[in-house]
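# can't give you the sequence, but here's the structure:
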């Protein structure tokens, strides 16, 4: 038996009004933030500098696929200075990576939470980085 689309929607209780009611009654999800070493917060930064003291390791050009109150998943380009023979004379290598932020903890004096760990996965394997001393670069609102 073939059921027209409108009939199927009515049979399932999926009218436009019912669909809107479900969306309006959905709980608000407050997304977690990235907290940098200066105490600044940001949602979906385009760059996270993993070694802010010397700037020799960063994930740039991040496109976030998921960002909510428990996990963030994105793709980007990790740019790492080889520091050979010295960091001043080193070469910057660029490689595609997946970045996953998780392990949320509450922010002081707030109901908000922030991510405390980043997992970086790429062709060289995976590693976990604590987000206690990262720098976040702001999103350019002019773009």
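All right, it came through fine. Source: prediction; values computed, not measured. Numbering: from 1, shown residues only.
# only C-alpha atoms for contact and neighbour calcs from this point on.
OK.
# which parts of the chain are strands?
Secondary structure of the chain (DSSP state E): strands at 33-35, 41-42, 47-49, 57-67, 72-81, 92-106, 113-122, 125-130, 135-137.
# need those strands in CSV with distance to residue 10, can you?
Output for these, formatted as CSV (distance: least, C-alpha to C-alpha, whole Å):
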stretch, distance to residue 10
strand 33-35, 40
strand 41-42, 42
strand 47-49, 46
strand 57-67, 32
strand 72-81, 36
strand 92-106, 40
strand 113-122, 40
strand 125-130, 48
strand 135-137, 48
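# deepest in the core, which of those strands is it.
Among these, the stretch with the highest mean neighbour count (mean count of other C-alpha atoms under 10 Å) is strand 33-35, at a mean of 24.
# run the chain-centre distance for that strand.
9 Å (C-alpha atoms, centre = their mean, to the nearest Å).
# ok, second structure coming up, stack it against the first:
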């Protein structure tokens, strides 16, 4: 019988290592799912107004995160709310206006090989453009960006095209 240094069977030692590895993976994935924006220095916009009204085009425009929190100029933003396997980091905002906002940063994408818990995050430089502000029903004094365009400045994660636009539905 194989015995570990502590006098226990090697099988039990391997099981503890596997359990510890699994717990570390779960902790890392949990941290990835939490909105990075919650720890960022971005401004969180206040609560809803006391009376409903039609938003003015000059009202503040926000980006809504996975937890329905309004943000302006976030340093990080999770794209994959369900599992946290795709997020924008290191965002540097060059403009933030009533009709659009533009930033450069990095899209961190889990390659999920051989499966997501064992995958590695890969970095892809990207230009981000937010557009199409619309009324935010939950907050009548705010408008929210409803479209995000990612323009990969080098390579794009397979099978994503180098220029892709997504509807923001949060």
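Great, that's in hand. Because the structure is a prediction, the values reported are computed rather than measured.
# quick one: closest of the strands of structure 1 to residue 8 of structure 1.
strand 57-67 (31.0 Å; C-alpha to C-alpha).
# average gap between the closest one and structure 2?
Mean deviation of strand 57-67 of structure 1 relative to structure 2 after superposition (mean C-alpha distance after the TM-score superposition for structure 1): 0.4 Å.
# so that strand corresponds to what in structure 2?
Under TM-score structural alignment, the match for strand 57-67 of structure 1 in structure 2 covers residues 86-96.
# residue 109 of structure 2 maps to what in structure 1?
Aligned partner of residue 109 of structure 2 by TM-score structural alignment: residue 80.
# touching, its match and residue 51? I think so.
No - assessed by C-alpha atoms under 8 Å, residue 80 of structure 1 is found out of contact with residue 51, at 9.6 Å.
# quick check: neighbours shared by the two?
Here residue 80 of structure 1 and residue 51 have 57, 58 as joint contacts, going by C-alpha atoms under 8 Å, 6 or more residues apart in numbering.
# re the thing from before, contacting residues for the match of residue 109 of structure 2?
By C-alpha under 8 Å, 6+ apart, the neighbours of residue 80 of structure 1 are 56, 57, 58, 92, 93, 94.
# test my guess that residue 46 of structure 1 contacts residue 74.
No - assessed by C-alpha under 8 Å, residue 46 of structure 1 is found out of contact with residue 74, at 9.9 Å.
# quick revisit: spit out the contact partners of the nearest residue to the match of residue 109 of structure 2 once chain neighbours are set aside.
Counting by C-alpha to C-alpha, 6 or more residues apart in numbering, residue 80 of structure 1 lies nearest to residue 57, which is 4.5 Å off, once chain neighbours are set aside. By C-alpha under 8 Å, 6+ apart, the contact set of residue 57 of structure 1 is 49, 50, 51, 78, 79, 80, 81.
# ok, the residues you listed vs residue 131 of structure 1, which is closest?
Distances from residue 131 of structure 1 to the contacts of residue 57 of structure 1, taken by C-alpha to C-alpha, are shortest for residue 50, at 7.8 Å.
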